[in-house]
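1. Got a predicted structure here, sequence first:
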Amino acid sequence: MQTTKPERAPQLADKYVLRMPDGMRDKITELAKANGRSMNAEIVLILQQAIDGHAANSSGNIDVDALAEALAERLATKLKTP
């Protein structure tokens, strides 16, 4: 008999407290509103895009500096776009 792992409910998903620089929360809130997403969904999307596009170093591990840079670039681009 094969059992499947049940999907986790969103309220039980992994959580992480994040300290943001002054003003970043407001910028992310603006982006989320402009894109019709929740703030959480916007942050998750930005992180996923950064990981997919920029964050792996030669050993296959996540390069935190590259991830931070990609996130900053993505936010800057989004804030410049009307």
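-> In hand now; what should we look at?

2. switch to C-alpha atoms for all contacts and neighbour counts from now on
-> Will do.

3. ok, for Lys78, nearest residue in space, not its chain neighbours?
-> Leu31 (6.9 Å; CA to CA, 6 or more residues apart in numbering).

4. who are the neighbours in contact with the one you found?
-> Each residue near Leu31 by CA atoms under 8 Å, 6 or more residues apart in numbering is listed here: 42, 78-79.

5. Surely it is in a strand?
-> No - Leu31: not assigned to a strand; according to DSSP: H, G, I helix; E, B strand; the rest coil it is helix.

6. want to compare, so here's the second one:
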Amino acid sequence: MSTTPEEVVAAASDLLAKDEALKKQLKAATKALMAQQAAQVLASGQQVNEVHIESAGDISVLAPLVLKGASEETLLWANTSP
């Protein structure tokens, strides 16, 4: 908002680049969190596990990690509420 008219294009470009970098950081953090949850599920040894996820898309990251490490059938019950 404090940018001069001459600097608007450069400032907007800078904001877009920062937004893209933040999206990449969030994606990496989500993958790390899902890997940690998968490790907890596998370490529990339980066949039925409740997991907390922030969005429905998180289960698409978590489920393959659990399936790859599971030695038996494992049920994930995903909960998006706090």
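-> Noted; the coordinates are in hand. All of these numbers come straight from a predicted model, not from anything done at the bench.

7. Need the TM-score between these chains.
-> For this chain pair, the superposition-based TM-score is 0.25 by TM-score structural alignment, normalised by the length of structure 1; 31 aligned residues with a CA RMSD of 3.3 Å.

8. about what we covered before: go through the contacts of Leu31 of structure 1 and say which is closest to Ala50 of structure 1.
-> Checking the contacts of Leu31 of structure 1 against Ala50 of structure 1 by CA to CA gives Glu42 as the nearest, at 12.2 Å.

9. and that closest one, how many neighbours does it have?
-> Neighbour count for Glu42 of structure 1, taken as other CA atoms under 10 Å: 18.

10. Can you tell me how far it is from Gln48 of structure 1?
-> Distance of Glu42 of structure 1 to Gln48 of structure 1, given as CA to CA, to the nearest Å: 10 Å.

11. Which residues does stretch 57-67 of structure 2 contact?
-> With CA under 8 Å, 6+ apart as the test, stretch 57-67 of structure 2 has contacts from 30-31, 34-35, 37-39, 41-42, 53, 74, 76, 78.
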